[in-house]
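Q: Below is the structure, and that's it, no one-letter string:
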């Protein structure tokens, strides 16, 4: 069984160094990240969209090789506030990939059965197999965000959950799972515009949840909880990348660029053909 190095951060292009957190002993200043940052953009939205599409095609090819190689699994975490663009990322970055070998899991509030177990119990059942890429739309990090903001767990329990997550992710990496964690970072003004757009558009109104307005009232508390979680769980084996996401095109460009670099750095290869197939002719 192939192992991935604990130093996964090398798969993130250096242009994102200030947006990457891989040291759980140091705090990460989320407030210093400009949600409107467009460092990868050309300045031409149409051209950037074409680049995202080209990257999506390349990712499809790399995913095909990843599936054939079957030495590794990949877990992609998309975490962010309401309207941050998790669904849009799935369409824009992963939409070209074959359903064979790619799976999405959307996490909601835990059920009664799930609450009766430890917070990672339900996560284990959804993890990727070798050759598979699984994308989490929200994730196990909900259990160190919502309960923290609502005050339903103590500071001590929160620290224990951070530690368990770090141990859990390290164990995954040591047994061949690559972990890519993206926090989709939008501004409060951008969220307001996106929520209003949902209300105003009959084709999007079904996505509106009044609970989003209640969570919006806790904006500052959630930003604090995100910063704390990123600070405590950004590690060399599973670093966080905070993705400026006020621009949907820029968000997709960043994530597609990072995933391409990560997959290309893995030395993926097609498995050798069985010897008995050498010279075989189909009649």
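A: Cool, got the structure. Small disclaimer: the values here were computed from a predicted structure and weren't measured.
Q: For the rest of this, base every contact and every neighbour count on C-alpha atoms.
A: Fine.
Q: Identify the residues contacting residue 186.
A: 35, 36, 81, 84, 244, 245, 246 (Cα atoms under 8 Å, 6 or more residues apart in numbering).
Q: if we go to 7 Å?
A: By Cα atoms under 7 Å, 6 or more residues apart in numbering, the contact set of residue 186 is 35, 84, 244, 245, 246.
Q: distance of it from residue 244?
A: 6 Å (Cα to Cα, to the nearest Å).
Q: shared neighbours of the two, anything?
A: Shared contacts of residue 186 and residue 244, counting by Cα under 7 Å, 6+ apart, come down to residue 35.
Q: sorry, back to before: need the contacts of residue 186 in JSON lines (columns: secondary structure).
A: Shown next, in JSON lines, are those (DSSP: H, G, I helix; E, B strand; the rest coil):
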{"residue": "35", "secondary structure": "coil"}
{"residue": "84", "secondary structure": "coil"}
{"residue": "244", "secondary structure": "strand"}
{"residue": "245", "secondary structure": "coil"}
{"residue": "246", "secondary structure": "coil"}
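Q: Below is structure B, check it against A:
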């Protein structure tokens, strides 16, 4: 399969989402993408074993996208073959009453991966500047000082929140968490087709909610919120990756390849060496076991 320049999906500064593709120009065949994903996935699974043994880093994978963007199936396919104890997935829904008693980042801190493990945020801390930006009335549930009406939620409020999110990411990355941020970029037409498939296929009906259609009417507002979030938090050290996602197979492969290439730059992540006194006696330990 023809190699893809992964840098074209990396965002470190301002961007206009409308100008970015939702599909690859030279789309490889499905069987090629599946084969390439399988090989990439194997390399990442091997790296995960070293990550666990090294025990100094963790990996946080942040997935965002419009409804039907393919986040759930991407998690299933990209992390297939990983040690299941080494990957923990969190999907952040409406905050619970307990979570609302804390600051908006508290529940995300609590869900961060331990050293040696992968954590996947399927919907992330960015929901606090996406859904709430489109539905600012939700902010009132946080009972913040000085915020008693929607009129109090102004541009300065969002600017501070972007800054707090960026500081959160800087803090965790400086403490050993390798952060990936992916936006699965689908077209409005592709979303329409995927919603129709949910309605046409009986085994997919359970995924559909009438609320999906109401949120679809807010497509432009959500796209604007995503664009502002990316533009306010994309940096050289903590970039976003905007992934063409009209093809789920292509999106899965691109996410896996981006992760694999970045993770392999951490050359210090290796299995620790055995102490010399144990290493020199390995043959003796083997003989002891073989005699049993």
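A: Yep, it's here. The structure presented is a predicted model; accordingly, all values stated were derived computationally and were not measured.
Q: about what we covered before: dump the contacts of residue 186 of the first structure to TSV, plus distance to residue 15 of the first structure and neighbour count.
A: TSV is the format used below for the contacts of residue 186 of the first structure (distance: Cα to Cα, whole Å; neighbours: other Cα atoms under 10 Å):
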residue	distance to residue 15 of the first structure	neighbour count
35	16	21
84	22	25
244	13	25
245	16	25
246	19	24
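Q: Closest one of those residues to residue 54 of the first structure?
A: Set against residue 54 of the first structure, the nearest of those by Cα to Cα is residue 245 (19.7 Å).
Q: sec struct for the residue most central in space within the second structure, please.
A: Nearest residue to the geometric centre of the second structure (Cα atoms, centre = their mean): residue 62, 2.1 Å. In the three-state summary, residue 62 of the second structure is assigned as strand, counting by three-state DSSP.
Q: Does it touch residue 183 like I think?
A: No - under the criterion of Cα atoms under 7 Å, residue 62 of the second structure makes no contact with residue 183, lying 8.4 Å away.
Q: just the strands in the stretch 101-250 of the second structure please.
A: 118-122, 177-185, 240-244 (DSSP state E, counting those that start in this stretch).
Q: just those strands: most buried one?
A: Mean neighbours per residue, mean count of other Cα atoms under 10 Å, is largest over these for strand 240-244, with a mean of 25.
Q: Average separation of the lengthiest helix in the first structure from the aligned part of the second structure, please.
A: Secondary structure assigned by DSSP state H gives helix 45-69 as the longest helix of the first structure. Helix 45-69 of the first structure differs from its equivalent in the second structure by a mean of 1.3 Å after superposition (mean Cα distance after the TM-score superposition for the first structure).
Q: State the span of the second structure onto which that helix is aligned.
A: Alignment of helix 45-69 of the first structure against the second structure: residues 30-54, by TM-score structural alignment.
Q: ok, now how distant is the alignment partner in the first structure of residue 111 of the second structure from residue 75 of the first structure?
A: Using TM-score structural alignment, the partner of residue 111 of the second structure in the first structure is residue 126. Residue 126 of the first structure is 10 Å from residue 75 of the first structure, where distance means Cα to Cα.
Q: These two - which one has more neighbours?
A: Each of residue 126 of the first structure and residue 75 has its neighbours counted (other Cα atoms under 10 Å); residue 75 has more, 24 against 15.
Q: so who does the more buried one touch?
A: By Cα under 7 Å, 6+ apart, the contact set of residue 75 of the first structure is 128, 133, 134, 135, 177, 178, 179, 180.
Q: again, 10 Å this time
A: Counting by Cα atoms under 10 Å, 6 or more residues apart in numbering, residue 75 of the first structure makes contact with 103-104, 126-129, 132-136, 169, 172-173, 177-181.
Q: Tell me, how many residues neighbour the residue lying closest to the match of residue 111 of the second structure once chain neighbours are set aside?
A: Nearest residue to residue 126 of the first structure in three dimensions, chain neighbours excluded: residue 105, at 7.3 Å (Cα to Cα, 6 or more residues apart in numbering). By other Cα under 10 Å, 15 other residues sit near residue 105 of the first structure.
Q: what lines up against residue 105 of the first structure once you look at the second structure?
A: For residue 105 of the first structure, the residue aligned by TM-score structural alignment is residue 90.
Q: wait, the residue nearest to the centre of the second structure sits on residue 119?
A: Yes - look at residue 62 of the second structure against residue 119 with Cα atoms under 10 Å: they come within range, at 8.6 Å.
Q: ranges for the helices of the stretch 151-283 of the first structure?
A: Under the criterion DSSP state H, counting those that start in this stretch, the stretch 151-283 of the first structure contains helices at 155-174, 188-200, 211-216, 219-233, 248-264.
Q: Tell me which of those helices lies nearest to residue 88 of the first structure.
A: Per Cα to Cα, nearest to residue 88 of the first structure of the helices of the stretch 151-283 of the first structure: helix 248-264, 7.7 Å.
Q: how far apart are the closest one and its match in the second structure?
A: Its aligned residues in the second structure lie a mean 0.7 Å from helix 248-264 of the first structure after superposition (mean Cα distance after the TM-score superposition for the first structure).
Q: If I follow the layout properly, residue 216 of the first structure ends up in contact with residue 209?
A: No - Residue 216 of the first structure is beyond contact range of residue 209, at 11.4 Å (criterion: Cα under 10 Å).
Q: which neighbours do those two share?
A: residue 82.
Q: Look at these two and report which has more neighbours.
A: Neighbour tally, residue 216 of the first structure and residue 209, criterion other Cα under 10 Å: the higher count belongs to residue 216, 16 against 13.
Q: how far away is the counterpart of the more buried one in the second structure from residue 73 of the second structure?
A: Using TM-score structural alignment, the equivalent of residue 216 of the first structure in the second structure is residue 216. Distance, residue 216 of the second structure to residue 73 of the second structure, by Cα to Cα: 21 Å.
Q: Ok, residue 128 of the second structure next?
A: Taken as Cα to Cα, the span from residue 128 of the second structure to residue 73 of the second structure is 23 Å.
Q: for residue 186 of the second structure, same thing?
A: Residue 186 of the second structure is 15 Å from residue 73 of the second structure, by Cα to Cα.
Q: can you check residue 256 of the second structure too?
A: To residue 73 of the second structure, residue 256 of the second structure is 13 Å away according to Cα to Cα.
Q: Check residue 263 of the second structure too.
A: The gap separating residue 263 of the second structure from residue 73 of the second structure is 22 Å, by Cα to Cα.
Q: Neighbour count: those two, which is higher?
A: Higher neighbour count among residue 263 of the second structure and residue 73: residue 263, with 17 against 12, using other Cα under 10 Å.
Q: Can you verify my assumption that that one contacts residue 269?
A: Yes - with contact defined as Cα under 10 Å, residue 263 of the second structure reaches residue 269; the gap is 9.0 Å.
Q: Cool, thanks, talk later.
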